[in-house]
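A.B. asks: requesting a structural model of the entry that follows:
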Amino acid sequence: MEQRVSLITLGVRDMERAAAFYEALGWRRVETPDGIVVFDLIGQALGLYSRAALARDMGVDEAELGSGAMTLAHNVPAREAVAPLMARAEAAGARILRPAEDVFWGGHVGYFADPDGHVWEVAWNPHSPLSPEGAFRWEGY
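C.D. replies: From the prediction side, this is the model:
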C-alpha cells in the first residue's frame, strides 16, 4: 500500500446540514452522484456520506461505527490565521473544544467539533511550513 490517503469519508446524520457547515467554512462541492457530497482538497478529497449507508456498505450495524478517537487537522500558514478560522467554524455551527492558544511545542492550535462530532484541529506549526499551494509535510517543504 502506498503511503497516502486519497479520500476521507465522514459518516454524517444529515447530509445537507453537514454540507452547509463545510460550505460555511468556504469549501466548494464538486459534482457527485446523489448520496454523497465531496469537497476536493489538496491531493485528497473529503466525502460526506450517510452514517446508515456507510454502515451498510461496511456490512456492520450503525452502532458499531462509534465516534472515533481521531482528529482531522487543518494547518494554516500563520499563527494569526488560527483564531479567525476557529471563529468562522463556531459561526457555522461548530462546538469549540479548545480555543486557539499557544502549545508546548511552539505552535498555536485550537480544536472544534463539526455538527456530527468529527473533531478538527486548526494548527500553525512553525516546524512544518506549508508549501506555496498550502500542502502539509511533517517537517515542511
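
A.B. asks: all contacts plus neighbour counts: C-alpha atoms, from now on.
C.D. replies: Will do.

A.B. asks: the residue in the chain sticking out farthest from the centre and Ala53: what is the separation?
C.D. replies: Taking C-alpha atoms, centre = their mean, the residue of the chain most remote from its mean C-alpha position is Gly59, at 25.1 Å. To Ala53, Gly59 is 10 Å away according to C-alpha to C-alpha, to the nearest Å.

A.B. asks: alongside the first, I'd like the structure of this one:
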Amino acid sequence: MGCDRVAGMDQRISFVTLAVADLDASRTFYLDGLGWTAALDVPGEVLMIQAGEHLVLSLWDVTEFEAEVGTIVRGTGVAPFALAHNVPTRADVDAVLATARAAGADPVNDAFEREWGGYSGYFGDPDGYRWEIAFNPGPIGQVVLP
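C.D. replies: Model (predicted):
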C-alpha cells in the first residue's frame, strides 16, 4: 500500500494552443510587439513561446490546427475563455496594457479596481483572444507569480 496517490493525470497544463488566422501577424504581435521570445518557430505552421517554467503558448496556423483537431466553431463574439498574465503591482498592469496597445492590441480595456480586491484590464491579440492583465493581492494571485 505504500503510496496514497491515485493513478491518473498530473494536475498541470503543459501547452495552451490557439488557432490563429495569420501566423505572421501573431508573430509580429507577440515577438516584436510584446517582446516575447520564440522557443520554436516553423513559418506557416506554428510559433511556440515558453510562457512559464513548464508551460508553452502554441500559436498554430488555423488550417494546420483544423487538420489535426477538427473543424473549429466560427462566428461573431469573443472566444469563451481568457488567458491571464498576473503581475506584482497595479502599475505593472498599466505598463503591460500600454505595451499591448503600442503593439497594436485591439481592443484594450483600461484596468480598474475589481470587486474581488484586484486591479485588471484586458487586451485582444490579432485573433481577438482576450488577455487579462491582473494584479491579484490574494493568496491565489501570489501562487502564479514567478
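
A.B. asks: circling back to that earlier point, map the residue farthest from the centre of the first structure onto the second structure.
C.D. replies: Counting by TM-score structural alignment, Gly59 of the first structure corresponds to Gly70 in the second structure.

A.B. asks: what about its match, distance to Val62 of the second structure?
C.D. replies: Using C-alpha to C-alpha, Gly70 of the second structure is found at 10 Å from Val62 of the second structure.

A.B. asks: top strand in the first structure by residue count?
C.D. replies: Assignment by DSSP state E gives strand 95-102 as the longest strand of the first structure.

A.B. asks: OK, contacts around the residue nearest the centre of the second structure?
C.D. replies: Nearest to the mean C-alpha position of the second structure, by C-alpha atoms, centre = their mean, lies Leu83 at 4.2 Å. Contact analysis of Leu83 of the second structure by C-alpha atoms under 8 Å, 6 or more residues apart in numbering lists Tyr129, Arg130, Trp131, Glu132.

A.B. asks: before we move on, back to that, mean per-residue distance, the longest strand of the first structure to the second structure?
C.D. replies: Superposing on the second structure places strand 95-102 of the first structure at an average distance of 1.8 Å from its equivalents, by mean C-alpha distance after the TM-score superposition for the first structure.

A.B. asks: one step back: please report how far the residue farthest from the centre of the first structure lies from Ala52 of the first structure.
C.D. replies: Applying C-alpha to C-alpha to Gly59 of the first structure and Ala52 of the first structure gives a distance of 10 Å.

A.B. asks: corresponding residue for Val20 of the second structure in the first structure?
C.D. replies: By TM-score structural alignment, Val20 of the second structure lines up with Val12.

A.B. asks: name the element Val5 of the first structure belongs to?
C.D. replies: Using DSSP states H and E, Val5 of the first structure sits within no helix or strand.

A.B. asks: so it sits against Gln44, correct?
C.D. replies: Yes - Val5 of the first structure is within contact range of Gln44, at 6.8 Å (criterion: C-alpha atoms under 8 Å).

A.B. asks: who has more neighbours out of these two?
C.D. replies: Set side by side, Val5 of the first structure and Gln44 show more neighbours around Gln44, with 13 against 9, by other C-alpha atoms under 10 Å.
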